[in-house]
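> here are the coordinates; sequence isn't available:
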């Protein structure tokens, strides 16, 4: 139906002002208010000639495909609409003529009605839009409540960017938290926690994840969730399935059949009321991720089989979505294309979804077209999206950085060093490494610069520390690393972590942490040996989840020499020191030195297969036992390798990414 009305609403605001002062309209203690009404002609109907002119203008300017707002579904035909809303009467011929008018919600369908949809705003401020899927009634009103829903805060969903199928229920894995579980632990299929449709499941009895354990939802309710069996994926994966018991006798099964169980979730398979009427859900697996395939209802236990069915059809995504959980890869390659509802084998409704594709390959829902039981299309709902400009707007402010920055010899580290919420910088000379220049207020016309005279350091990084009164500093600090090894006879060297932080009058030294690191031994000759510092790579980050900066020290490869007296050129492998025999090596080169006076020496250059990793807690209040061996890397660090950090498993602690050519190794804290 085409609306031919342009209605303007005139709002009349009447203001009343009360005063104790005398007013000419106040007579004898009574107030009178004089209101003047002005006659206004409100145009409620477009004329034939106006429609004709608008139509000609539209064709001339090619505006026939202009996007318009849909007709109000609550008032598709206004009281002043013509009898036939699809045409206007030609005053000369008396015949009905249909025009294409700009702003008129014209589609290529002649069917009356439109697809329902509702717009709302969530409590978090997200724009939400829902399209309910019309389904025939089931036995005693037992039927699924399915829809297509959008949220502006959503990511790439099953039906497009921000779009998903609503009305489905799942029990999913979630991380352990300090508040509920007294520890931070990401999803790793070991000691995961569970949630029912976003509600954390709190253990009431039994062992979390074990068969027979009973749970309640985080927001208290009378719903009881019971776990059964053991997962076929392994004993650490939790139960095989769940049953949810509702106070009215209704039950719901999750993960026990219908391909409703995956590594990440247990999807609802059956919902059943106390009388035995049920709804069954079946799924298909898309590279480890579940997608709804069919919904059957209208059946009863011991009675007729389901006579109503909802079928979901998918297309292949332009840009698949990959996610890694634990040591497994999950990939979403399908995109919802259509939904068909049937009753007793005949079509009841059908919904076709079309998408457009962004420059990055993301697909957005462009329209939803509904078909009735006769397969006749109703007016589609169309969606438009704003596109972000592909260019970055320049915002240039010039300033001076004393004593100047040379990209060849200088290195720069960004951070908020004065706590004002804006980025500041420190830079230093990579050759001298004996002082640091701190610059704040870079957005002001005059930036403030400070010089920090430090001892010579090997590394420097920004850090989050505690103040003298054990509160986290608002501003970031700067920590330098210096390793001193003055004696070749000592088996340890002192690694000093010195921290500075900005105060009201400039940077101030806060505290030091000294770690006595082990050195490696090499023989000068059979009668003498020396100790040297093991080369290391230092990585900063919050590795224990306390919100403060820690350090990981990874040992690099080194060359040592072993000399043995009086073996006359014996087996060199047997001549390795006991400590070297315990190290698996990836690459080893041996150079033999000519024996002198029966002293046989061999040099070994070792790229350690198990590179040792040390953890150093820089927390100000921890003054002893703050360094320990954290483990080993599977591969040694090569000259072209890169080490980065990120919270890979969402447990609030930094993990390590080791990039080698063609490979990526990820290490998480257990």
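Arrived safely, thanks for sending. Quick caveat, the model's predicted, so the values are computed rather than measured. Numbering: from 1, shown residues only.
> okay, CA-based contacts and neighbour counts for the rest of this
Fine.
> which strands and helices sit next to the lengthiest strand in the chain?
For the chain, the strand that runs over the most residues, judged by DSSP state E, is strand 506-525. Counting contacts by 3 or more C-alpha pairs under 8 Å, 6 or more residues apart in numbering; DSSP states H and E, strand 506-525 packs against strand 448-453, strand 492-503, strand 528-533, strand 558-565.
> Now tabulate these in JSON lines and tack on mean neighbour count.
Shown next, in JSON lines, are those (neighbours: other C-alpha atoms under 10 Å):
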{"stretch": "strand 448-453", "mean neighbour count": "16"}
{"stretch": "strand 492-503", "mean neighbour count": "20"}
{"stretch": "strand 528-533", "mean neighbour count": "17"}
{"stretch": "strand 558-565", "mean neighbour count": "19"}
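> wait, which of these is closest to residue 650?
Smallest distance to residue 650 across the helices and strands packed on strand 506-525 (C-alpha to C-alpha): 28.3 Å, for strand 492-503.
> The structure to be compared is supplied as follows:
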């Protein structure tokens, strides 16, 4: 049976791709819009208006590049082109000022002419004289409503041939998002409604007007463009009209993904008008996706002997895609060292040559120190970062070459500018400006303050193995300070954590704690306090009330990171102590949305307001935990712990007193929400299976 549409495996990326055909009438002199509906297994985005993994293309756009981070996004003159026949990075060729003028593709293939005009619009001209206009009005620009000069994306709003024929595009804007509304073609003369031709494409519900009934449950709110963009609607219909009468229509229906909320394109139904004027509905094309049913199984495998896992990290040391074992040790007052046991590629064997990096501390060795492995320059290799208190003047970094010598001292160091001492126990890392580099988040040693304007706690990674003061302030303390009332211990956990809550690639802050002290009933009644601070990318965090994480009956104690109680009950002598709960953020089911682990329990988040308890089928003797602590029967979770290269989180047993017999627990599950089956209207079936590239031997 003949399949409808085109399925291909992308040769360069290995992605599964599928194009659903949309049949459009021909335009005058061959001038017609190019509208496509396509799927890509590696392009899943929660803000897609056609469902996860799908994309609707209606002509193209030109946007700013985000590779340098939010602070520079509107100060660079590099842009990205996305249109039929051409695409890539646009770089300046001949400018009339700092930004406007002629541009060219970094890798030229189409040989078009690209002009950024002084009225803030773009003009692209191809070799046949066709002119493509982008962002001629604010209606066809994605911009900051508080500052219209901050334009992130220019959408195609007109195509014109040398004879005067044109195609005109309309869009609908709401809350920073630009949606397709209509396309008019076979027009002639000035591009306006009076001159539009008889052919028209309408995109619903945007053409007729959206209502509350059109709002999607899995809306997104992102700040990755330097301003708030909220995506609230899905495409429901594509209508093709001739002289205001519908001649063909595509109805899109949606279902939910594994987390119970994510929008997934379930079917497309095509309806048309026959030559006799009859309405004909063709068989529906249906789509199916991988779904684990919130049940996750692990197979226990005996691993070969390895050193004890005390103070160890599971992370990819040599850049081959497999998590290795990294161990930290030292001789007091002499030197410290890290050595790595490399993964054999199956998640079961570790060994081979043990690469080692020795480092000494300049000056007096302090008791408090923080050593971490993280990718400082986005080369896929972990650098060794050693930070020491009471100041960072003796901090150092070791560069990872990936071959032979694993780490080598980098003589420029990685010293952080500072005006006061920092509390090393509070060092954390996250991407705060969206440039893909690990930034440093720290607190004041004396007052435990993370928010003082004099002690900006966030240092941005410069990309050259150093950090610079960003001027960013935290919206909340991560440890109670001396002035905190009613008398929390200085330095105790406030329940604040770093996580990308909304999935826009920027590190946000969540604070969740419970006060169990009851001395002041009006304030200390045990009610959980949960706050969400979204990173705007420009140095500010905004407290958000649309997201809800606590409301879930599945939790035994709620999503609480810290609990405070009175240790004495006299009003004059009251003191508090805080206990940090074994609760952490991680993407447990590999669906791209952060989840929660609470001890051995995993809760899958739908990205908005609901946590659902999942079933973990693993050895009954294994106790999972987030902290990575060791014990006699503890299976630890560490960073980047994909042991066998399938993209899923695996576990490795932590038995300090026993260097033999440690086991690996490898995931048996499939990545959620990937397209697996297409039932086309022609009666054909297309089945798709997936396998990690790392799991192919050749």
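Okay, I see it. None of the values given here were measured: they were computed from a predicted structure.
> Would you pull the TM-score for this pair?
After superposition, the two chains reach a TM-score (TM-score structural alignment, normalised by the length of the first structure) of 0.56; 462 aligned residues with a C-alpha RMSD of 5.2 Å.
> For stretch 328-338 of the first structure, buried residues please.
Going by neighbour count (16 or more other C-alpha atoms under 10 Å), the buried part of stretch 328-338 of the first structure is 330, 332-338.
> how big is the angle separating the host helix or strand of residue 589 of the first structure from strand 506-525?
Per DSSP states H and E, residue 589 of the first structure falls inside strand 585-596. For strand 585-596 of the first structure against strand 506-525, the angle by axes from the mean of the first three to the mean of the last three C-alpha atoms, to 10 degrees is 50 degrees.
> Following element in sequence after strand 585-596 of the first structure, please.
Next along the chain after strand 585-596 of the first structure, taking DSSP H and E as the criterion, comes strand 599-608.
> Over to the alignment partner in the first structure of residue 24 of the second structure. Which of the three states is it?
Matched to the first structure by TM-score structural alignment, residue 24 of the second structure sits across from residue 135. On the three-state scheme (DSSP: H, G, I helix; E, B strand; the rest coil), residue 135 of the first structure is labelled coil.
> residue boundaries of the helices in the stretch 551-670 of the first structure?
For the stretch 551-670 of the first structure, the helices defined by DSSP state H, counting those that start in this stretch cover 578-581.
> what does the first structure give?
48-60, 178-181, 578-581 (DSSP state H).
> deepest of those, which one?
helix 48-60 (a mean of 15; mean count of other C-alpha atoms under 10 Å).
> which residues of the second structure does that helix align to?
Using TM-score structural alignment, helix 48-60 of the first structure corresponds to no residues of the second structure.
> Nearest residue to the middle of the first structure?
residue 155 (7.9 Å; C-alpha atoms, centre = their mean).
> Show me what it aligns to in the second structure.
Under the alignment (TM-score structural alignment), residue 155 of the first structure maps onto residue 44 of the second structure.
> same deal with residue 262 of the first structure?
Match for residue 262 of the first structure (TM-score structural alignment): residue 142.
> Its match and residue 153 touch, don't they?
Yes - the pair residue 142 of the second structure and residue 153 qualifies as a contact (C-alpha atoms under 8 Å) at a distance of 5.0 Å.
> okay, the angle between the longest strand of the first structure and strand 528-533?
150 degrees.
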